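S.K.: Would you be able to build a 3D model of this:
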Amino acid sequence: MRRHATPGTDIMTNPIKAAEGPVVRILDDIQALAAARALAASFSKEASLRDRQRQLPLNELEQFSRSGLWGISVPRAYGGAGVSFATLAEVIATIAAADGSLGQIPQNHFYAVEILRVNGSETQKRFYFERILAGERFGNALAELGTRTSQERRTRLSKEGDGFRINGRKFYATGALYAHRIPVSVIDDDGVQQLAIVKRDAAGVNVIDDWSGFGQRTTGSGSVVLDNVWVEAEEVLPFQSAFERPTSLGPVAQLLHAAIDVGIARAALHDAAIFVRTRSRAWIDSKVERAIDDPLTVREFGDLAVRLAGAEALLELAGEAVDRAAAAPDIDSVAAASIAVAEARVLTTEISLAAGSKLFELAGTQATLSEHNLDRHWRNARTHTLHDPVRWKYHAVGNYYLNNKNPPRHGAI
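M.R.: Model prediction:
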C-alpha cells in the first residue's frame, strides 16, 4: 500500500495494523547487522522517490517490523537479542544511509524500550517486550509547542477510578503516525512527569499528519491530540525518575540521533562520489564512471572521508560508553556516556551537514534536479541536526574536562 500524504491529514482514516506475517527473532548482534544491511539495500532503491513525492513508507515499515530489528534491544532475559548499544547505533546508521527518514522513525521506539528496561515494572516488561518482539511499533508523543522550555509539559494525566484520563496536544511526534502504541509524556495530579503507553486506536487519540518539514519528509513527525483518553494504571510507568537518578536513558536517545546523522553523511558522500564520477563534465551526460584527476576535487573527497571516519569512530566509542553505563549505571558512568555521546554528536552533526553541502559544490546545480534529488541529503541533515542545539554539546564537554562538572541528566545530552 502506498500513500501520497498531504500534511494536515488525519491518519486515523487509515489505521495501522499489527505486523502481518511472521516476525523474525534475531538472536545476536551479528544477525542484527546482517538484517540491517539487507534491508538497507532494499530501502535505498526508492528512497529518492519517497522523499520527492512524500510517499509514506508503510510497506517498508511492515518489512522493517517483520525483519525483527525493532526488537533487538529487548533484553535477552525477555526473549530479545539484547544487542549492544554500539550495534544498535550501527543498525540505525545503516538504515539511515539508505533512507534518512526510515532511519529516524524507530528512534523513539528504541527510546521507549530503554524506558521500559530502566523504569518498567516486571509485569510491564514482560507484557510490552512480548508485543515488541511480535512486531508492534512504539511511536512517541513527548514534545509540545508553546511551552517555556523544551522540557516543560502541559498534557495532563488525571486520576479517575482505577485508571486515568489524558488530555493534551503533542507535536514532533515522530513515529506516532506508524505506531501501534504511543508513549505519551504526561504530568500527573502531583505535578510529576509520567509516561503513559496509549493504544494507537484508543478512543480520543487523533494522530494528525501535519509534518511539513523540508527534510526528513516521511518521518511523520506531526501532531497527536489526546481528548479524554482512558489508560489503565498498568499502562503508566515512571518517567521523571529516570533522570532523577543516573540511568542510560539520555545517552541512549542522543546516541541514536548521532547514528542517524552518520547514516545521512554516508549517503551524501556515496551519492556525491557516484555523481562526480559519472557526470564529471557538464557537456557529457554519461553514466559511465571515470577516474577523477582534478586534485581539488580529490582533496575535498579525502577531507570528507577523514571527517566521516572520525565521526564513525566516535559513534562506536560512544556506543561502548553507553553499554558500560547501562550495565553499571552510576553518576560517573552515566556522565562519561553522556560526554562520549555529546562528542560524537558534534562530529556527526558537522559531517552530515558538510557532506550534504559539499555535494552541491561538487555536483553543481544538477544535484537539485528532480531526476537526481541529491539535495535531499542536505535537507535531511539540516532538519535532523536541529533536533537539539549542538552548541550546548560543546559547553557540556568543555565543562566536563575543564571544570570537572558532570552534564545535566535529560534527553538532550
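S.K.: From here on, just use CA atoms for contacts and neighbour counts.
M.R.: Will do.
S.K.: how about the helices in this protein?
M.R.: 29-43, 47-53, 58-66, 85-98, 100-104, 107-119, 122-133, 241-244, 249-278, 295-327, 331-363, 375-384, 391-403 (DSSP state H).
S.K.: what angle sits between the first one and helix 58-66?
M.R.: Which is helix 29-43. 170 degrees (axes from the mean of the first three to the mean of the last three CA atoms, to 10 degrees).
S.K.: Turn the helices of the chain into CSV, including distance to residue 208.
M.R.: Below are the helices of the chain laid out as CSV (distance: least, CA to CA, whole Å):
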stretch, distance to residue 208
helix 29-43, 25
helix 47-53, 19
helix 58-66, 16
helix 85-98, 24
helix 100-104, 18
helix 107-119, 18
helix 122-133, 24
helix 241-244, 29
helix 249-278, 24
helix 295-327, 34
helix 331-363, 29
helix 375-384, 20
helix 391-403, 32
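S.K.: and for comparison, fold this next one:
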Amino acid sequence: MSAIPQNTATRPGSTHSDGSSEKALAHIIRDDAEAIASAHEVAARLAVHASERDRERRLPREEIDWFSQAGLWAITVPKEYGGAGVSYVTLTEVIKIIAAADPSLAQLPQNHLGLVDVIALTGTHEQKQFFFGEILRGKRFGNGFSEKGTKHVLDLKTRVTAEDGEYVVHGTKFYSTGALFAHYVPILGLDDERRGWLAYIPAGTAGLQVIDDWSGFGQRTTASGTVIADQVRVAASHVFPAFRVSDQPTLNGPISQVIQAAIDAGIGRAAVDDTLKFVRERSRPWIDSGVERASDDPLVIREVGHLHIQLHAAEALLERAARTLDAIATQGHAPSEDDIARASVAVGEAKVLTTEIALLASEKLFELAGTQSTLAAHNLDRHWRNARTHTLHDPVRWKYHLVGNYYLNGIKPARHPWN
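M.R.: The predicted structure follows:
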C-alpha cells in the first residue's frame, strides 16, 4: 500500500468548514527499508512538477503535506518513543533521493531534523513524549535561527527571557527555511548570560509573524524569508537549552552538516542525469567530431566519465561520513571530544566533494548539452541556481581549513551547527 496518504493534512492554522481542526495523522515509518522505499515513492511524485514550481515560484503547500504525511519527517524519532530511529546512512540517502527530485523540498526538513535532535539531546522525558508525538502525527518544525546585519551567524540580537514561569521571545530572523509551512517555529535567542535557547513557538501564536519575502535566485520555493517575534510568550515546556548541544560533545553539528551535504549530492545527481538525457535525446555532435550522435563524441564521453567519477566519490564520502556518525551514535557511551572532532572532519570531507559536484555538474550540463539546453523552456539552469544558492550556507573553503588543520596540527573543529 502507498505510504503517501491520499487525504493530506490541512496546513497550520486551517480548519474544516464547521470550524473543527484537522485530525489527519501521518503514516508512521517503522524501519530503514521502509524509509528508503517511501523516499523513492515521494520523490517520484515530487519530481513531476518540480521544474514548474521553480519557474513559477509556486510554493509547495500541497507537496510538503505529501512529504511529511508520508512519515519521512519523523524517521529520526527514537524507537523508544515510537519512531523508526533510522541510521544516518539511511537518513542521508533519503535526503539525497528527495533532493534529486526537488532540492527545495529536500531543504525544508533539514532544520526540522536538526531540531528533532535538539529535543533528543536536551529535552525532559515529558518534552520528548509531547514533541516526538507531535512529529509522529505529521507536525513540522520551521526555523528562526539566522539574522541579517550582524557580524556573523552567532552574533544574535534575539532574546529569550524567563518571565513569570514562561519565556518571552523578541527578535527578527531571516533565512527562515520552512517557517511558512511549519506547525512550530523554533526561534533561537540568547538569555542575559548570552546562552542560546530554542523556543518552539506554535504557528498562529500572538506576536509571531512569518513573512514570505525570500527572493533568492535558487532554492526558490523554500520560502526562506523573515520571521518576527514581537514579545511572544512561550510556555516553559516549549523551550530548550540549545547551548548544551555545543557546550558538550554531541553529534548535532555533524548531523546538520551531513544533511546539507546530502542535499548537494542530490542536486549533483539530478544535474548529471539531465545531462545524459539531453545529450542522448537532443544534442548535436560537433562538426569536427566525425560522429553521428553527440553521445558518440569522444570528448563528451570523457567529460561524462569525469562527472560520474566525481559524483561517485562524493557519494562515497557522504556514506563514509554517515557511517562514522552511526558508529559514534551506537558505541554505547556518550561521545567524546575526539569522537565529535572525527565526525566533523568526516562530514567536512564529504561536504567538500558534494559542494564541488553540485556546482561542476550543473555547469557542465550546458557545455555538454549545447546551446539548446539554455532555452527557458527546459529550465535546466535551476540546477546551477539551486547548487550555487544552497552551497553558500557554509563556505566550503573553511571545510578545507577544518580538515587540513585537524590532520596537520591536531586542531579539533569548533563545535557549532556549521561543523
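S.K.: Quick TM-score on the pair, please.
M.R.: Scored against TM-score structural alignment, normalised by the length of structure 1, the superposed chains reach a TM-score of 0.93; 396 aligned residues with a CA RMSD of 1.8 Å.
S.K.: Among the helices of structure 1, which comes closest to residue 157 of structure 1?
M.R.: helix 241-244 (16.4 Å; CA to CA).
S.K.: packing partners for that closest one?
M.R.: Applying 3 or more CA pairs under 8 Å, 6 or more residues apart in numbering; DSSP states H and E, we find helix 241-244 of structure 1 packed against helix 107-119, helix 249-278.
S.K.: Pick the most buried one from these.
M.R.: helix 249-278 (a mean of 26; mean count of other CA atoms under 10 Å).
S.K.: corresponding residues in structure 2 for that one?
M.R.: Aligned by TM-score structural alignment, helix 249-278 of structure 1 corresponds to residues 252-281 of structure 2.
S.K.: Stretch 198-209 of structure 1 too?
M.R.: Going by TM-score structural alignment: stretch 198-209 of structure 1 matches residues 201-212.
S.K.: Show me which positions of the matching stretch end up buried.
M.R.: 201-203, 208-210, 212 (16 or more other CA atoms under 10 Å).
S.K.: Same question for stretch 143-153 of structure 1.
M.R.: In stretch 143-153 of structure 1, counting by 16+ other CA under 10 Å, buried: 143-144, 153.
S.K.: what's near enough to touch the residue lying closest to residue 192 of structure 1 once chain neighbours are set aside?
M.R.: Leaving aside its chain neighbours, residue 192 of structure 1 sits nearest to residue 240 (6.9 Å; criterion: CA to CA, 6 or more residues apart in numbering). By CA atoms under 8 Å, 6 or more residues apart in numbering, the contact list for residue 240 of structure 1 reads 192-194.
S.K.: Could you report the separation of the residue mapped onto residue 240 of structure 1 from structure 2 from residue 191 of structure 2?
M.R.: Correspondence of residue 240 of structure 1 to structure 2, assessed by TM-score structural alignment: residue 243. According to CA to CA, to the nearest Å, residue 243 of structure 2 stands 11 Å off from residue 191 of structure 2.
S.K.: what do these two both touch?
M.R.: residue 197.
S.K.: quick revisit: pick the one among the buried residues of stretch 143-153 of structure 1 closest to residue 73 of structure 1.
M.R.: The nearest one, if we look at the buried residues of stretch 143-153 of structure 1 relative to residue 73 of structure 1 and count by CA to CA, is residue 143, at 23.6 Å.
S.K.: Show me what the closest one lines up with in structure 2.
M.R.: Using TM-score structural alignment, residue 143 of structure 1 lines up with residue 146 in structure 2.
S.K.: Relative to residue 173 of structure 1, which of the helices and strands packed on helix 241-244 of structure 1 is closest?
M.R.: helix 107-119 (9.0 Å).
S.K.: so where in structure 2 does the closest one end up aligned?
M.R.: Against structure 2, helix 107-119 of structure 1 falls on residues 110-122 (TM-score structural alignment).
S.K.: can you check stretch 292-300 of structure 1 too?
M.R.: Going by TM-score structural alignment, stretch 292-300 of structure 1 lines up with residues 295-303 of structure 2.
S.K.: Tell me the helices and strands packed up against the lengthiest strand in structure 2.
M.R.: Criterion DSSP state E: the longest strand present in structure 2 is strand 226-235. Judged by 3+ CA pairs under 8 Å, 6+ apart, the packing partners of strand 226-235 of structure 2 are strand 166-173, strand 196-202, strand 208-211.
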